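model this:
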Amino acid sequence: MKIAVIGTGLIGSQVVDRLVAAGHDAAGHSRATGVDLLTGEGLDQAVRGAEVVVDVTNSPTFDEASIDFFRTSVTNLLAAAHAAGARHVVALSIVGVDQVPDVAYYRAKTVQEDLVKAGPIPYTIVRATQFMEFVPAVLDFTTDGDVVRLPSTPIQPISSAEVAAAVAEAATGAPLGGTRDVGGPEVFPLDELGRITLAATGDGRRVVTDETAGLFAAVKGDVLTGGRPATTRYRDWLQSR
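Below you'll find the predicted structure:
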């Protein structure tokens, strides 16, 4: 099966590796390979002959500009994939993304989902919980000196490898015409997750619980959790790193 993977970052590169290892004709495309989703440059060539198109791109910013990024990039990608005769489009999104309207980036991802759902190609949306690999960046974002301020928002960390596996599985299956949620096997309050991370890495910072701190303060309840559970536990993942 010929599969075009748009986006070659943390997830996209692993998706391509998995698909190639399974015997598929898969290739990754990004600005580094001459594909610009905002202008459409190189896009027609990237998806030419592809039966499946996988979108694992991300906005370069997390502010209001991300809404325009996804609106333009998804519109261009769907048009090119449809013209190329693609029979299935797979998009990676976030568990609970449509339930966090106070965060611009989450509104942007909801726009992405809505465009895919309304588009001309049968689709599957894979929603994942917070990547384990991004937890350190979450801590850095709310660090002031040796203090990390974090809310107690429930988080269900999942490894990027298991997200990539779910996306690759979706790409080789029939279109769902719906959404598949995947998440890690454990749920932690974010402040506790921060303490676990700092202790495991020997980081001297300390976590202070602050329900107003950072992006996750805008999340109500446990909307960012759920889905088919993966198997890698966070402490095991930390140890393996």
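
contacts, neighbours, all on C-alpha from now
Will do.

Quick one: distance of the lengthiest helix in the chain to the chain centre.
The helix spanning the most residues in the chain, taking DSSP state H as the definition, is helix 65-83. With Cα atoms, centre = their mean, to the nearest Å as the basis, helix 65-83 stands 16 Å off its chain's centre.

And the next helix or strand past it?
strand 88-94 (DSSP states H and E).

which helices and strands does the longest helix of the chain pack with?
For helix 65-83, the packing partners by 3 or more Cα pairs under 8 Å, 6 or more residues apart in numbering; DSSP states H and E come out as helix 43-47, helix 104-118.

Quick one: those helices as a markdown table, columns for mean neighbour count too.
As requested, these are exported to a markdown table (neighbours: other Cα atoms under 10 Å):
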| stretch | mean neighbour count |
| --- | --- |
| helix 43-47 | 21 |
| helix 104-118 | 20 |
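
how about these in CSV, adding distance to R18?
Listed next are these as CSV, based on distance: least, Cα to Cα, whole Å:
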stretch, distance to R18
helix 43-47, 19
helix 104-118, 24
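
and D68, which of these is closest to it?
helix 104-118 (7.7 Å; Cα to Cα).

chain center to the closest one, what's the gap?
So, by Cα atoms, centre = their mean, the centroid of helix 104-118 is 12 Å from its chain's centroid.

sorry, back to before: quick one: closest of the helices and strands packed on helix 65-83 to V16.
Per Cα to Cα, nearest to V16 of those: helix 43-47, 13.9 Å.

which residues sit against that closest one?
Here helix 43-47 makes contact (Cα atoms under 8 Å, 6 or more residues apart in numbering) with 4, 29, 35-37, 53, 77, 80-81, 84.

hmm, 7 Å instead?
Residues from elsewhere that reach helix 43-47 (Cα atoms under 7 Å, 6 or more residues apart in numbering): 4, 29, 35-37, 53, 80-81, 84.

Could you do stretch 194-201 as well?
Taking contacts as Cα under 7 Å, 6+ apart, the residues outside stretch 194-201 that touch it are 139, 205, 207.

how distant is it from the center of its chain?
Distance, stretch centre to chain centre, for stretch 194-201: 23 Å (Cα atoms, centre = their mean).

For that stretch, buried residues please.
Buried residues in stretch 194-201, counted by 16 or more other Cα atoms under 10 Å: 194-198.

A218: which of those is nearest?
Among the buried residues of stretch 194-201, G194 lies closest to A218 (Cα to Cα), at 17.6 Å.

Doesn't the closest one lie inside a strand?
No - with DSSP: H, G, I helix; E, B strand; the rest coil as the criterion, G194 is helix rather than part of a strand.

That one and V95: what is the separation?
20 Å (Cα to Cα, to the nearest Å).

now G204
32 Å.

Please provide the structure for the following sequence as well, for comparison with the first:
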Amino acid sequence: MKIVVIGGTGLIGSKVVARLGEHGHEAVAAAPGTGVDTLTGEGLADVLKGASVVVDVSNSPSFEDEAVMEFFRTSTANLLEAEAEAGVRHHVALSVVGTARLQGSGYFRAKLAQEELIKASGMPWTIVHATQFFEFAKGLADGVTEGDTVRLPAGRIQPIVSDDVAAAVGRASVGSPVGGVVEVAGPEAFELEEFIRMGLAAKNDPRKIVTDPNATYWGAELQETTLLPGPGAQIAGTRFGDWLAQQK
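Next up, the predicted model:
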């Protein structure tokens, strides 16, 4: 089965392509570097010829509010139109647990707009919602650092390693469209401060970490459970501490 992975050269996409290839599928990595640009539509018609499934794990190159909204609206619309013309039978997209609860953030408003386009398209679809990745602990800290202090909102997080996200996306891509959202998360929930503290400590990062009642999560206010999956989520097996130990 031919499966085209949009964003197939990135962190998740490259892992999805590799996993699908190992299972005998014709997995094609599509990205600007391979001549496929969903924002302009360049290369889409050619790469989608004969494809049964499209997996979209692409991300905006800019997180500025207007730019990220333009990216997800335009690229998703172009992709869905090209899929319909090519006879694609299943659209799989990767999004984020808590997207609808994080609408104070321009990024998550854009992700919700992407999801709404998919749902309204008439294309058989599956959306995979993943919690934040283990690999993003430092990046999350960088986004809320003032001087040498990381200021975090209160809340809990149930992070997951990128390998397990790729596995979940791969399973969705070879399965039947569910016309709904599949959630996937890691096996442990942490206070957000604890997660960031563990991630920075593993890198010998000396920044001070505090929970600040005025801090936001990419511009959105957090409740205790905003970032947590629901009770029906698929729970992956890799534990954060075990993964950190392997990085040394």
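
returning to what we had before: please convert the buried residues of stretch 194-201 of the first structure to JSON lines, extending it with distance to L238 of the first structure.
Output for these, formatted as JSON lines (distance: Cα to Cα, whole Å):
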{"residue": "G194", "distance to L238 of the first structure": "12"}
{"residue": "R195", "distance to L238 of the first structure": "13"}
{"residue": "I196", "distance to L238 of the first structure": "9"}
{"residue": "T197", "distance to L238 of the first structure": "8"}
{"residue": "L198", "distance to L238 of the first structure": "10"}
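
Next, count neighbours for G173 of the first structure.
G173 of the first structure has 12 neighbours, counted by other Cα atoms under 10 Å.

mind checking what it lines up with in the second structure?
Under the alignment (TM-score structural alignment), G173 of the first structure pairs with G175 in the second structure.

who touches its match in this structure?
Not one residue lies near G175 of the second structure by Cα under 7 Å, 6+ apart.

For the first structure, just list every one of the helices.
Using DSSP H, the helices of the first structure run over 10-21, 43-47, 65-83, 104-118, 135-141, 160-172, 190-201, 234-240.

If I follow the layout properly, R156 of the second structure ends up in contact with F190?
Yes - under the criterion of Cα atoms under 7 Å, R156 of the second structure makes contact with F190 at 5.5 Å.

Looking at these two, which is more packed in?
Between R156 of the second structure and F190, counted using other Cα under 10 Å, the more crowded position is R156 (20 against 15).

roughly how far apart are that one and R109 of the second structure?
Applying Cα to Cα, the value for R156 of the second structure to R109 of the second structure is 21 Å.

what's the answer for T74 of the second structure, then?
14 Å.

what does P206 of the second structure align to in the first structure?
Under TM-score structural alignment, P206 of the second structure pairs with G204 in the first structure.

From T57 of the first structure, how far off is its match?
For G204 of the first structure relative to T57 of the first structure (Cα to Cα), the value is 34 Å.

Which one of these two is surrounded by more residues?
A count of neighbours by other Cα under 10 Å puts T57 above the other of G204 of the first structure and T57, at 22 against 10.

The closest residue to the more buried one other than its chain neighbours and Q239 of the first structure, how far apart?
Once flanking residues are discounted, T57 of the first structure sits nearest to G7: 4.6 Å by Cα to Cα, 6 or more residues apart in numbering. Remark: distance between G7 of the first structure and Q239 of the first structure (Cα to Cα) = 28 Å.

Between the two, which has more neighbouring residues?
Legend: neighbour count by other Cα under 10 Å for G7 of the first structure and Q239, higher for G7 (25 against 9).

In the contacts of helix 43-47 of the first structure, find the pair that's most separated.
Once Cα to Cα is applied, the contacts of helix 43-47 of the first structure give D36 and A84 as the farthest pair, at 17.0 Å.

any idea what S160 of the first structure aligns with in the second structure?
Under the alignment (TM-score structural alignment), S160 of the first structure pairs with S162 in the second structure.

hmm, who's touching stretch 151-158 of the second structure?
Against stretch 151-158 of the second structure from outside (Cα under 7 Å, 6+ apart): 131, 144-145, 185-186, 188-193, 209-213, 215-217, 222-225, 227-228.

what about burial for those residues, which qualify?
For the contacts of stretch 151-158 of the second structure, buried by 16+ other Cα under 10 Å: 131, 144, 185-186, 189, 191-193, 209, 215-217, 222, 227-228.

shouldn't S93 of the first structure be in contact with V126?
Yes - with contact defined as Cα under 7 Å, S93 of the first structure counts as touching V126 (6.0 Å).

can you pull the contacts of L190 of the first structure?
Applying Cα under 7 Å, 6+ apart, we find L190 of the first structure in contact with 150-155.

Next: E191 of the second structure.
If you count contacts by Cα under 7 Å, 6+ apart, E191 of the second structure has them with 155-157.

ok, now with 6 Å
155-156 (Cα atoms under 6 Å, 6 or more residues apart in numbering).

Distance of whatever residue of the second structure lines up with R233 of the first structure relative to Q247 of the second structure?
Aligning on TM-score structural alignment places R233 of the first structure opposite R239 in the second structure. R239 of the second structure is 13 Å from Q247 of the second structure, where distance means Cα to Cα.

more neighbours, these two?
R239 (15 against 8).

picking up where we left off before, which of the contacts of L190 of the first structure fall in strands?
Using DSSP state E, 150, 154-155 are the members of these that sit in strands.

do you know how far A30 of the second structure is from T9 of the second structure?
For A30 of the second structure, the distance to T9 of the second structure - Cα to Cα - is 7 Å.

Name the residue in these two with the higher neighbour count.
Higher neighbour count among A30 of the second structure and T9: A30, with 27 against 21, using other Cα under 10 Å.

hmm, back to that, close enough to count as contact, the residue nearest to T57 of the first structure and S59?
No - using Cα atoms under 6 Å as the test, G7 of the first structure is too far from S59 to be in contact (10.8 Å).

list the contacts for F133 of the second structure?
Residues near F133 of the second structure by Cα under 6 Å, 6+ apart: 159-162.

tell me the contacts of P185 of the first structure?
Neighbour list for P185 of the first structure: 229-231 [criterion: Cα under 6 Å, 6+ apart].

Going through those, which ones are buried?
Counted by 16+ other Cα under 10 Å, the contacts of P185 of the first structure give A230 as buried.
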